[in-house]
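Asker: Sequence plus predicted model, see below.
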Amino acid sequence: MSTTPPRASHASLVDFGRRHVTKGIGRQVEAVIEKGEGSYLTLGDGRKMLDFTCGIAVTNLGHCHPKVSAAAAEQCLKLVHGQCSIGFHEPYLQLIERLLPMMPHPSLDSFYFISSGSEAVEAAIKIARGVTGKQNIITMQGAYHGRTYGAMAVTKSKTGYSESFHPLMPGVFTAPFPFWHHFSLPPNTPTSELTSLCLNQLELLLQQQTAPKDTAAIIIEPVIGEGGYVPAPPEFLQGLREICDRENILLIIDEVQSGFLRTGKNFAVEYSGVKPDIMLVAKGLANGFPLSGVITRSELSDKLKPGSMGGTYAGNAVACAAAVATADAFKEENILENVNARSKELFAHLEPLRSTPAVLDIRGQGLMVAVEFASPTGTSPHDPLRNPNVPAKLSTRIAKRCQEKGMFILTTSAYEVVRFIPALNITAEDLKKGCDIFVESVEEIVKEG
């Protein structure tokens, strides 16, 4: 006679979650995710969903990649927790060995692994202040860097992340990012014009608000994520590098969402040729296992006092083993080639939507792509890009309709933006399936008004 207790029903599990999981977490669907495999998620109510979110750019090799899962399982039988303040462990060192050839500049040779993107941002701010002896940090309008206090202070994509939680970390100043919508300009505004506007405003910021002698670092995503999936023009990043070199300011490049082949290169900063002083990674690093990294050059990290950095779970052995297998799979399975091939197909599938008055822009790099829709209200009554002839809340309604048709996809930013984050090894067939669902959803919602 079986002594195994009966399994709870899906409905009862969902009800339990509603009652006991903090209300501070939002969800797209009231369901239990039971299984992930490749580009699909299976829910407890039987639905099999095409996943165009990848856990927000995390499962870059798809869910439960066999090589990654096997490496983690094997490591679990050797060493689960090798605390970094006690000694080295082999997966940590193996991961550095795998990542060194991937770096956008050979000067990035000092690695500190922790657990989350926010934690990496906090550590980078701490390092920048410590090694420069300066305190202020310049962030970008539209930036997202996390929800812990330091990271939240440099996040400027939406007030929802910091509303009711002030006062935030002091010493933070915001510079404009070269996104046409920030300046109420049309989508076809030349990036050179946007770059000139933003660099001039940054120079004014350094003259009016935070002097260079007080400014430790500028932090920027080479593709702003939660701010709307907008790639930074190469000339803007090059301009930041010149200013930082001139004023002895560190340049922190946040590749948490854009890194690890997501944009068609190992890291998005490579499009500009700019050398980061500090680079942050997480998300796609370990394909779902919690791991992040702060990467800098030894001449900076050598200034840190031993014991000033650390963390109980920093560079967990199982997560590092998974990350080693992930890096190997990137190379062995020709993932970068797939990203660039599927990217061309994705843009081709979306391009016909440009003729729809409701569509303002289609943009991105690699498989980090967004469609921005017009709005009848805009961000305010003063928004000249308002279009009273289009339906309201298009991005949310389209994402919901996609979900009803069997695909998860995410919105982002203060604007009406839907973002595409499929697995980097997605097949042409699954990519087309997702694009067909999206285009059908757009057509239906626009027609409904």
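Answerer: Arrived safely, thanks for sending. No experiment lies behind these values; they were computed from the predicted model shown.
Asker: CA atoms for contacts and neighbours, from now on please.
Answerer: Noted.
Asker: how close does the residue nearest to residue 75 when sequence neighbours are not counted get to residue 252?
Answerer: Distances taken as CA to CA, 6 or more residues apart in numbering put residue 318 closest to residue 75, at 5.6 Å, once the chain neighbours are dropped. Per CA to CA, to the nearest Å, residue 318 is found 27 Å from residue 252.
Asker: So which of those two has more stuff around it?
Answerer: residue 318 (28 against 25; other CA atoms under 10 Å).
Asker: what about the more buried one, helix or strand, and which?
Answerer: Assigned by DSSP states H and E, residue 318 belongs to helix 317-332.
Asker: buried ones in the helix or strand just after that helix?
Answerer: Heading C-terminal from helix 317-332, the first helix or strand you meet, by DSSP H and E, is helix 335-350. By neighbour count, with 16 or more other CA atoms under 10 Å as the criterion, the buried positions of helix 335-350 are 335-340, 342-343, 345-347, 349-350.
Asker: ditto for stretch 399-417
Answerer: Result for stretch 399-417 [16+ other CA under 10 Å]: buried residues 399-403, 405-417.
Asker: Packing partners of the helix holding residue 318?
Answerer: Applying 3 or more CA pairs under 8 Å, 6 or more residues apart in numbering; DSSP states H and E, one finds that helix 317-332 makes contact with helix 66-76, helix 90-99.
Asker: alright, now check it against this:
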Amino acid sequence: MSALEQSRHLATAIPGPRSQDLITRKKAAVASGVGNTMPVYAARAFGGIVEDVDGNRLIDLGSGIAVTTVGNASPRVVDAVREQVANFTHTCFMVTPYEGYVAVAEALNRLTPGDGDKRSALFNSGSEAVENAIKIARVYTGKQAVVSFDHAYHGRTNLTMALTAKSMPYKHGFGPFAPEIYRAPLSYPFRDAEFGGKELATDGELAARRAITMMDKQVGAENLAAVIIEPIQGEGGFIVPAEGFLPTLLQWCRDNDVVFIADEVQTGFARTGRMFACEHEGIVPDLIVTAKGIADGMPLSAVTGPASIMDAPHVGGLGGTYGGNPVACAAALATIATIEDGGLVDRAAHIESLMKDKLGRMQAEDDRIGDVRGRGAMIAVELVKPGTLEPDAELTKKLSTAAHQAGVIVLTCGTFGNVLRFLPPLTISDELLLEALDVLELILRDL
């Protein structure tokens, strides 16, 4: 796999003939509700490059939506998966358990913020882990209500759709949703400055008090089992709350017997320049939900927290046929080892420096770039109409489409559809990363 050349190369127009044939086959075989960002079909991937079936080599600034953090087909992960597959692929941990599950739980208990006696439970997807975190919080507190935030994304299952803020495409037409879900205002510095003034945009504690007032008045702490929040919002637009917002919320939860759940599905495992994003403000959530980058592409997720909370559900109340699959566990252990031994937490911080420097210079020359934000290798630009704060979703779509045609994989996000997000693998070279940003700069000038 290392023979996959780490350079951008366009052998055909995008999409090429083989991808076009697969697009036709997909339309005839796959439900139309399953969409695609890129009009190409992958054949190989390694490091910072995805090669399609037509031989085009694309610079990867998406990592499969923050999944292949240590790089696609990372050698240590490949070796671990091969060894495990040769031994056994499944027994169900609830029937015939195996060491890999226990070892992953031990690693999570060690890595997540906070000291003391911890427990973990493993599942398949981020949505599934979020639902189980809510179950645990409800049993532990004996309460039912849950608060999530504006612009939140927590998944596509029924309960997680209720927690998710954006209607299209995630919720539209799929209701009714799970009850006892409430929404509070987030700290969104770029847009809070527009509607609430500079103080609200920069004072995280003030923004948290706004949310707490809503929770007190509309829900009541005596009814509230959990508050769930992404320390940096993902699908909502890579929104980094103002400093002080998260600690103030956490303290209120502590004071009111409310479980504070950090959804670190997209932000976890070195993505933001810390092992977990909540570490940037030194907070220790009651429960941490992880997935995506945990196993370099194998389906695995987890909930981790103090034994006093995690052990609240009765025996048999947590689990699932495939939860903590042995192959996925082997991949997770190899992924964690790669992050720790390879210094990838520091690498993410270096990527942040490179990207913010380049994007900041672009912003200074182009008033359509309203904001550059994020942490580590989780960076975004919010595009606006010139001289305003009005979201420009059309420009965002044109820019991302042109980038795809030029051989750069980028993703969009945001409640208003006007955010371009960058999630490069931490193993991408500086040269590839800067080349991709140069391509985007040229396209933006042409547009």
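Answerer: Noted; the coordinates are in hand. This structure is a prediction, so every number in the text was calculated from the model and none was measured.
Asker: check contacts around the residue nearest the centre of the second structure.
Answerer: Using CA atoms, centre = their mean, the residue of the second structure that lies closest to the mean C-alpha position is residue 266, 1.7 Å off. Applying CA atoms under 8 Å, 6 or more residues apart in numbering to residue 266 of the second structure gives the contacts 65-67, 234, 290-293.
Asker: would you turn these into JSON lines with neighbour count?
Answerer: Shown next, in JSON lines, are these (neighbours: other CA atoms under 10 Å):
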{"residue": "65", "neighbour count": "20"}
{"residue": "66", "neighbour count": "28"}
{"residue": "67", "neighbour count": "27"}
{"residue": "234", "neighbour count": "27"}
{"residue": "290", "neighbour count": "29"}
{"residue": "291", "neighbour count": "33"}
{"residue": "292", "neighbour count": "27"}
{"residue": "293", "neighbour count": "31"}
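Asker: looking at the alignment, what does residue 231 of the second structure pair up with in the first structure?
Answerer: Using TM-score structural alignment, the partner of residue 231 of the second structure in the first structure is residue 222.
Asker: close enough to count as contact, that match and residue 236?
Answerer: No: the criterion here is CA atoms under 8 Å, and residue 222 of the first structure misses it with residue 236 at 9.7 Å.
Asker: Who has more neighbours out of those two?
Answerer: residue 222 (26 against 21).
Asker: Contacts only, for the residue lying closest to the more buried one once chain neighbours are set aside.
Answerer: What sits nearest to residue 222 of the first structure in space, not counting adjacent residues and going by CA to CA, 6+ apart, is residue 232, at 5.3 Å. The neighbours of residue 232 of the first structure, taking CA under 8 Å, 6+ apart as the test, are 177-178, 221-224.
Asker: What's residue 336 of the second structure aligned with over in the first structure?
Answerer: Match for residue 336 of the second structure (TM-score structural alignment): residue 327.
Asker: Contacts only, for the alignment partner in the second structure of residue 374 of the first structure.
Answerer: Residue mapping for residue 374 of the first structure onto the second structure gives residue 384, with TM-score structural alignment as the criterion. By CA under 8 Å, 6+ apart, the contact list for residue 384 of the second structure reads 367-370, 390-392, 418.
Asker: just checking, which of those residues belong to helices?
Answerer: Taking DSSP state H, every one of the contacts of residue 384 of the second structure sits outside helices.
Asker: Please convert those to TSV, extending it with distance to residue 273 of the second structure.
Answerer: Rendered in TSV, the data for these read as follows (distance: CA to CA, whole Å):
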residue	distance to residue 273 of the second structure
367	28
368	27
369	24
370	24
390	31
391	28
392	29
418	25
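Asker: filter those residues to the buried ones?
Answerer: 367-370, 391-392, 418.
Asker: between these, which is nearest residue 303 of the second structure?
Answerer: residue 418 (31.7 Å; CA to CA).
Asker: Am I right that the closest one is in contact with residue 398?
Answerer: No: the criterion here is CA under 8 Å, and residue 418 of the second structure misses it with residue 398 at 10.7 Å.
Asker: circling back: which of the contacts of residue 232 of the first structure also appear as contacts in the second structure?
Answerer: Comparing the contacts of residue 232 of the first structure with the second structure on both residues aligned by TM-score structural alignment, their matches' CA atoms under 8 Å, the contacts found in both are 177-178, 222-223.
Asker: Of those, which is the most crowded?
Answerer: residue 177 leads those on contacts (other CA under 10 Å) with 29 neighbours.
Asker: Map that residue onto the second structure.
Answerer: Match for residue 177 of the first structure (TM-score structural alignment): residue 186.
Asker: Residue 241 of the second structure versus its match, what's the distance?
Answerer: Distance from residue 186 of the second structure to residue 241 of the second structure, by CA to CA: 7 Å.
Asker: what's the answer for residue 184 of the second structure, then?
Answerer: Taken as CA to CA, the span from residue 184 of the second structure to residue 241 of the second structure is 13 Å.
Asker: do the same with residue 393 of the second structure
Answerer: Residue 393 of the second structure sits 22 Å away from residue 241 of the second structure when distances are taken as CA to CA.
Asker: Tell me the counterpart of residue 91 of the second structure in the first structure.
Answerer: In the first structure, residue 91 of the second structure lands on residue 82 (TM-score structural alignment).
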